[in-house]
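Turn this into a model:
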Amino acid sequence: MAKNDVRPVVKLRSTAGTGYTYVTRKNRRNDPDRLVMRKYDPMARVHVEFREER
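Okay, here's the model as predicted:
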């Protein structure tokens, strides 16, 4: 029960429009806002921003 409260699983969707996603965990206490990370999108073959999807 406590495992899912602090570090939930979140989906990161590419802003390039390819539909590619990463799945990761985040600490809700340190990052209460939506997570934004710059990662590699293999479908677009470039590094783009990935935003948290709820």
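
CA only for contacts and neighbour counts going forward, please
OK.

Just the strands from this protein, written as ranges.
For the chain, the strands defined by DSSP state E cover 9-14, 21-25, 36-41, 46-53.

among those strands, which is the most enclosed?
When the strands of the chain are scored by mean count of other Cα atoms under 10 Å, the highest mean neighbour count falls to strand 9-14 (a mean of 20).

this one next, for a side-by-side:
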Amino acid sequence: MAARRQDLRPVIKLRSTAGTGFTYVTRKNRRNDPERLVLRKYDPVVRHRVDFREER
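Model (predicted):
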């Protein structure tokens, strides 16, 4: 049962596009978002909101 849960909502890393190397770790639903996720979040290194892209 646990393996099935991991398949549907895998843990992903969101890396900053500002080039700072800062990452967020989250889960995503593969059915709703099959392509790579891009979220606009706060990067404390540059102290601005920037795009964070999914890294595999």
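
What's the TM-score once they're superposed?
In this superposition the chains share a TM-score of 0.98, using TM-score structural alignment, normalised by the length of the first structure; 54 aligned residues with a Cα RMSD of 0.3 Å.

related to what we said a few turns ago, for the strands of the first structure, which one sits closest to Ala2 of the first structure?
Each of the strands of the first structure has some distance to Ala2 of the first structure by Cα to Cα; the shortest is strand 9-14, at 13.2 Å.

My read is that Thr23 of the second structure contacts Arg15, right?
Yes. Between Thr23 of the second structure and Arg15 a contact is recorded at 4.5 Å, counting by Cα atoms under 8 Å.

what sits in contact with each of these two?
Phe52 (Cα atoms under 8 Å, 6 or more residues apart in numbering).

that older thread, make a markdown table from the strands of the first structure and add distance to Lys3 of the first structure to it.
As requested, these are arranged in a markdown table below (distance: least, Cα to Cα, whole Å):
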| stretch | distance to Lys3 of the first structure |
| --- | --- |
| strand 9-14 | 10 |
| strand 21-25 | 11 |
| strand 36-41 | 23 |
| strand 46-53 | 20 |
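
For the residue most central in space within the second structure, which non-adjacent residue is spatially closest?
By Cα atoms, centre = their mean, the second structure has its centre lying nearest to Leu14, at 3.1 Å. Distances taken as Cα to Cα, 6 or more residues apart in numbering put Glu54 closest to Leu14 of the second structure, at 4.6 Å, once the chain neighbours are dropped.
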